[in-house]
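Chemist: the following comprises the amino acid sequence and a computationally predicted model.
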Amino acid sequence: MLPELTAGALDLIMNGTEVENPVFQILGHKRLASSSTGERYRLLVSDGVKSNSFTMLATQLNNLITDNILSEHSIVRINRYALSMVNNGGTQRRVMVILNIEVLVPGNEVGVVLGDVNSENAKSEEVANHAANKPNVVSQKPAAPAPAPKPTQNNNLNDSISSGINTTPIIALSPYQNRWVIKARVAIKSPIRTWSNSRGEGKLFSMDLLDESGEIRCTAFREQCDQFYDMIEIGEVYYISRCMLKPANKQFNNLKNDYEMTLTNDSEVIVCNEENEKIPNLQFNFMPISVIETTPKDELLDVLGIVKSFSDVQNLIARTTGRELKKRDVNIVDESNNMVSVTLWGQQAVDCDWSTNSVIAIKGAKIGEYQGGKNLSLVASSMLQVDPDIPQAHKLRGWFRTVGANTESRSLSTTNASSGMNVQWVTFQEADENKFGHQDHPSYFICKATVNLIRSENVLYKACPSEGCRKKVVDQSNGMYKCEKCQREFPNFIYRLVATANLVDWTGNEWATAFNEDAEILMKASAQELGELNEKHKDTFLEKIGAAAFKSYIFKLRYRMENFNDENKLKATIVNIQPINYKEYTEHLLNKIQELADIKK
């Protein structure tokens, strides 16, 4: 015997009355326009009396459609749903968003439409017409009157606050209506960031909000930043209303939501003092470190790793602002035995006092590329937890203690001279004999070499002061400098270095180009310092360049064939310079001797 449909439930639900676990029949579905988080599906459902197509399937349930589980004529129980308001031709209309659904009887076992269905919107809804015109629609009356649906007073996703306003699940938020209140936990709160550009200056912070149905990012600017930052605490639950919704910028937001929120002058944020155990804490969608190698630059992802090594804090000077920056690289590994470098900045780099077996979980790490390798960095919206109390972290620590700590990991980054891209030690003679760089792709290798000399001609140039732009500027002879790339004029410029160095090892020599940061290492001076010396003390400038000779380093080089004036020429570029780690270099020499002498370890 087939389950009875909950007759009259659709009218009650669409009038705002909660109905507990109604039983419906699926009469059809329609795929809506795709979005940044995937397709959305609209359902035509029936309670045996009426059908209604103002029903949406939550995106996390899309597989029920694509796997043909919610087939036509299926009988289902709705275990959890939420209501949202949409603008339908100028009229506000309720939409039921299905959050949890159970198939009681598959469609192929039913084969007919149950009840005497009267579709209230068959004329205007394409999906309703599609189902209503099916030739096998028959009328079947229930054997006994359907029990009247029981209204319920409370729902996990529709708790009421003191004002009597019901809360809306995050997944049901829509920019087409703004009379909603969400009850959500703050999983992440970023530091306050400031900006200054040609359009003005300001500040902002963002927070990631969670409830049982999903997650969403909320950002506060200027006055709202001052108003709400101090009152918002990570882990606390708040009622939030009267915010502006807009499409999420997926370049900087990897949350599973099509929209993001912005606090306005009308926004209200109220602390929730009730029990909130059902609202989850920070949710991770961990990806193996191995996938970073094939994931595009600037993508955001969640990663879990255990610290295998980390560098000392480095002090750097920002090229554009002249501010001092602090940086630390942390190498993390997971059970795929792949290792990646995570760059920490500022106070976070200074404060970390982790051991080499600390587990770190990062929400929203940004993938970067540097010198042929991949790395991770934390952006303003990223969240880092040390030794989180989650099952994945305990499992990873067990693997590291038994296997990982004593196993050589494959590095995806270039945090030291011999890491990244699995490059090999090669002499200049071996690189020449093996035609490095003559293929369709560049060749990378590392070697110990000594700087023979650096050409002083054209080692400096005046560059655009805009952040991220390295193009040469044109002197306008009026105190202004023009950048052809930015199409702007500036009253100032910054110096950058392009050093052509002759490197030698015991087998031969090679001319290689070192760009700004690597050239500064060779000459032990910043580009700005060398530029000022060139202007005021030419002899000292030349002495500084000359002093770079006869210094030895571990170089990572790239060979690539380039076409210049219709002539192919092999170009060598220095992509990384490190001081010689004599222990590491000695181990390399011993391995080479054993290999040449055919001595087994």
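Modeler: On my side now, so go ahead. Numbers count the residues shown, from 1 in each chain.
Chemist: alpha carbons only for contacts and neighbour counts from here, please
Modeler: Will do.
Chemist: what are the buried residues along stretch 450-459?
Modeler: By 16 or more other CA atoms under 10 Å, the buried positions in stretch 450-459 come out as Thr450, Val451, Asn452, Leu453, Ile454, Ser456, Val459.
Chemist: ok, now stretch 464-475?
Modeler: Using 16+ other CA under 10 Å as the test for burial, stretch 464-475 gives Cys464, Pro465, Ser466, Arg470, Lys471, Lys472, Val473, Val474, Asp475.
Chemist: in strands only, show me these.
Modeler: Val473, Val474, Asp475 (DSSP state E).
Chemist: and of those residues, the nearest to Thr507?
Modeler: Distance to Thr507 across these (CA to CA) is lowest for Val473, with 40.3 Å.
Chemist: nearest residue to the closest one other than its sequence neighbours?
Modeler: Once flanking residues are discounted, Val473 sits nearest to Cys483: 4.7 Å by CA to CA, 6 or more residues apart in numbering.
Chemist: contacts only, for the one you found.
Modeler: Cys464, Lys471, Lys472, Val473, Val474, Glu489 (CA atoms under 8 Å, 6 or more residues apart in numbering).
Chemist: one more pass at 10 Å, please.
Modeler: Listed by CA atoms under 10 Å, 6 or more residues apart in numbering, the contact partners of Cys483 are 463-466, 469-475, 489-490, 493.
Chemist: in a markdown table: the buried residues of stretch 450-459, plus secondary structure and distance to Leu32.
Modeler: Listed next are these as a markdown table, based on DSSP: H, G, I helix; E, B strand; the rest coil; distance: CA to CA, whole Å:
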| residue | secondary structure | distance to Leu32 |
| --- | --- | --- |
| Thr450 | strand | 64 |
| Val451 | strand | 63 |
| Asn452 | strand | 66 |
| Leu453 | strand | 65 |
| Ile454 | strand | 63 |
| Ser456 | coil | 63 |
| Val459 | coil | 58 |
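Chemist: next up, a structure to set beside the first:
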Amino acid sequence: MLTPNGVVAALAGDTNLKPVVQIVELRGVNVNGAGVTRGERFRAVVSDGTTTSSALFAAQLSDRARSGALRRGSIVQLSEYVINDVGPRRIIVILNLEVLIEECEIIGSPTTLSETGFPNSNPMRVEQFNGAPQYGLMAGNSPNTTARPTDNGPVFQRSMTGNSSNFATRPNDNKVPVFQPTVQPAYRPAPNYKNHGSIMKNEAPARIIPISALNPYQGRWAIKARVTAKGDIRRYHNAKGDGKVFSFDLLDSDGGEIRVTCFNALLDRFYKVVEVGKVYVVSRGNLRPAQKNYNHLNSEWEIVLENGSTVELCPDEDSSIPTQRFDFRPINEIEDAQNNAILDIIGVVTSVNPCTTIQRKNGMETQKRTMNLKDMSGRSVEVTMWGDFCNREGSHLQEMVERGTFPVLAIKAGKVSDFSGKSVSTISSTQLFINPDSAEAHRLRQWFDGGGRDASTQSISRDITPASSRNEIRKTVAQIKDDGLGMGDKPDWITVKATVISFKNDNFCYTACPNMIGDRQCNKKVTKGTTGNWTCDKCDREFQECDYRYLMQLQIQDHTGTTSVTAFQEAGQELLGCSARELYTLKEREDPRFADTMLDCLFQDYLLRLKVKEESYGDERRVKITVAKVEKVDPSGESKFLLDLISRSSALH
């Protein structure tokens, strides 16, 4: 039933043999220091009825061991495995197997192999008979076996009791009988390489294995995979000094994904070599646990390339490796997703807002653009693009929507946010695919063109439930005063549907200091001196050029009243659709587009996100209202809000 000498043959390097062995021990082990979790691996001891060896199950077999399909006593056939040297030990890493019998009594009285992977910690002696290598048992494995020295090394003798057909003689002076197993396993001698003779340990090319089979017990490995994403070069500073790093993601034919990272000199070596979409063979590198806060791929490991690592381009295209792997979630499932979750979504782009510039908490400015996606689940979601996405894919998407072409957009690795409902944002590892050639995209296109365009959807990106916190509740202009908003210790955040009815044309922006203080821009008001330069009192410096930032005083109105609000840089750009510098330039040139831009925002309905807080001005205290976000009213979404409001009011009565 079990393959005679199957364990010994496997450990000798015959990975073409598919031995039938028995699992005599099985236990879960922790390989990343995080405790025994669903990421655990399973270690086993396998037997061929005579000898045993340590074995490690690859990650894809963990569920079978965890479920009990593999257990102590199971008889299995090893269909795919590799041999790893871990210090003095040799371990069988099982990549795939077939369960022949789930459980039976332990067969025979197998002997435990030593740390070298061979009996009694002495290397196995391989004897040649008729030109073929044979396995010989070592002294100590049998009470009738002894060793005697010869000119060419030890010869293992055994008394002639028993069946003499089990013995072969080796030519020597005394014709000493040598033990020969009754049944020999299939075994191939080590291959020869040009100019090297028989290969030595670790000189043979590494065997290509699936990404899912990678584990820290492997001494040598190689994977063949396609680059699906390539990050930008990032620079950092720590206790060791300055450095630089970049990463790229790999996908193999089995759907396994893993991230590869290169630092400093390795970056210089591989950054220009790696191209998105190309297939490479990557070998040698340090495996470390994946940092799941930043790495969304399905592997529990990351690869850090080292000096001995290689990244070799495969000249022939491998069609078995897909160009990208998606795990799409319907938009309605995003409602239940955790904050900061990383996921893939696909939908039809129904609207794209103009690009704006905002200031981050660290004082640096960045580009921001929002759009809306809908799918067949009856829900829509707001997607925020940051940085280069705004001018790259964002501009293209806006042009397509303005032409009446509503593209399908696939988002790989979008980040979920629960601010004001659920929304999705791009991060550094996000990828956007416009009208991808996939089955999901074709189904969405057919649905949208066949009537989905006019299908009603509910946005999950604006919280309108009665249980919303106060800072998310819709208010009217009159309620700002009637409810005493802004009088508390903290500001009140509300949303008002209102119309902009007037603003001051002359003072829509101010001249700002462009000086960078650390990673923040000063932005204090500067004045022009007699020399023609701009002077900042805070920085005590002069500048040839200044920056321009919005500072707009607006009058807004709804059906309950009118109030004054202030719109700063970000809100001003969202309202007018261009930067303060661009608008100021149009005004200086007396370009008619200046008046058109200013007038376009008047008498339009907006959803205004307002910050309401009482502040002191000298001896006077008054409520100041600041516009934090501007969004054009979506008639469909507003209708759903009103219907929901009516429904809730009716239920209360």
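Modeler: Nice, thanks for sending it over. Model, not experiment: these values are computed from the prediction.
Chemist: sorry, back to before: tell me which of the buried residues of stretch 464-475 of the first structure is nearest to Asn576 of the first structure?
Modeler: Arg470 (18.8 Å).
Chemist: you'd agree the closest one is up against Val498?
Modeler: No: using CA atoms under 10 Å, Arg470 of the first structure makes no contact with Val498, being 11.4 Å away.
Chemist: quick check: neighbours shared by these two?
Modeler: Shared contacts of Arg470 of the first structure and Val498 (CA under 10 Å, 6+ apart): Tyr461, Asn516.
Chemist: could you pull out the helices for the stretch 151-300 of the second structure?
Modeler: 264-270 (DSSP state H, counting those that start in this stretch).
Chemist: all strands for it, in order.
Modeler: Assignment of strands within the stretch 151-300 of the second structure using DSSP state E, counting those that start in this stretch yields the ranges 155-158, 167-169, 177-179, 192-193, 197-198, 222-230, 234-238, 241-251, 257-263, 279-283, 286-289.
Chemist: so the second one matches what in the first structure?
Modeler: Structural correspondence for strand 167-169 of the second structure: none found in the first structure, per TM-score structural alignment.
Chemist: what's that strand packed up against?
Modeler: Other elements packing on strand 167-169 of the second structure under the criterion 3 or more CA pairs under 10 Å, 6 or more residues apart in numbering; DSSP states H and E are strand 177-179.
Chemist: list the buried residues for the strand it packs on?
Modeler: By 16+ other CA under 10 Å, the buried positions in strand 177-179 of the second structure come out as Pro177, Val178, Phe179.
Chemist: pretty sure Gln446 of the second structure belongs to a helix, no?
Modeler: Yes: counting by DSSP: H, G, I helix; E, B strand; the rest coil, Gln446 of the second structure is found in a helix.
Chemist: now do the contacts for it.
Modeler: Each residue near Gln446 of the second structure by CA under 10 Å, 6+ apart is listed here: Gly452.
Chemist: so which of the strands of the stretch 151-300 of the second structure gets nearest Phe57 of the second structure?
Modeler: strand 286-289 (16.9 Å).
Chemist: the helix or strand following that closest one vs the first structure, average distance?
Modeler: The first helix or strand that comes after strand 286-289 of the second structure along the chain, using DSSP states H and E, is strand 301-304. After superposition onto the first structure, strand 301-304 of the second structure sits on average 2.3 Å from its aligned residues (mean CA distance after the TM-score superposition for the first structure).
Chemist: any idea how far the residue nearest to Val473 of the first structure lies from Val76 of the first structure?
Modeler: The gap separating Cys483 of the first structure from Val76 of the first structure is 64 Å, by CA to CA, to the nearest Å.
Chemist: now which residue in the first structure aligns to Asn293 of the second structure?
Modeler: Match for Asn293 of the second structure (TM-score structural alignment): Gln251.
Chemist: just the closest of the buried residues of stretch 450-459 of the first structure to Gln594 of the first structure, please.
Modeler: Thr450 (25.0 Å).
Chemist: do I have it right that the closest one meets Ala512?
Modeler: No: at 12.0 Å, Thr450 of the first structure does not count as touching Ala512 under the criterion of CA under 10 Å.
Chemist: quick one, helices of the second structure?
Modeler: For the second structure, applying DSSP state H gives helices covering 6-11, 62-67, 264-270, 331-334, 388-389, 395-402, 439-449, 477-482, 569-576, 580-588, 592-600, 635-652.
Chemist: between those helices, which one is closest to Arg148 of the second structure.
Modeler: Between the helices of the second structure, helix 6-11 lies closest to Arg148 of the second structure; by CA to CA that is 23.3 Å.
Chemist: how close does that closest one sit to the first structure?
Modeler: Looks like 2.1 Å for helix 6-11 of the second structure (mean CA distance after the TM-score superposition for the first structure).
Chemist: which residues of the first structure does that helix align to?
Modeler: By TM-score structural alignment, helix 6-11 of the second structure lines up with residues 9-14 in the first structure.
Chemist: next, the buried residues of that stretch.
Modeler: Going by 16+ other CA under 10 Å, stretch 9-14 of the first structure has these buried residues: Ala9, Leu10, Ile13, Met14.
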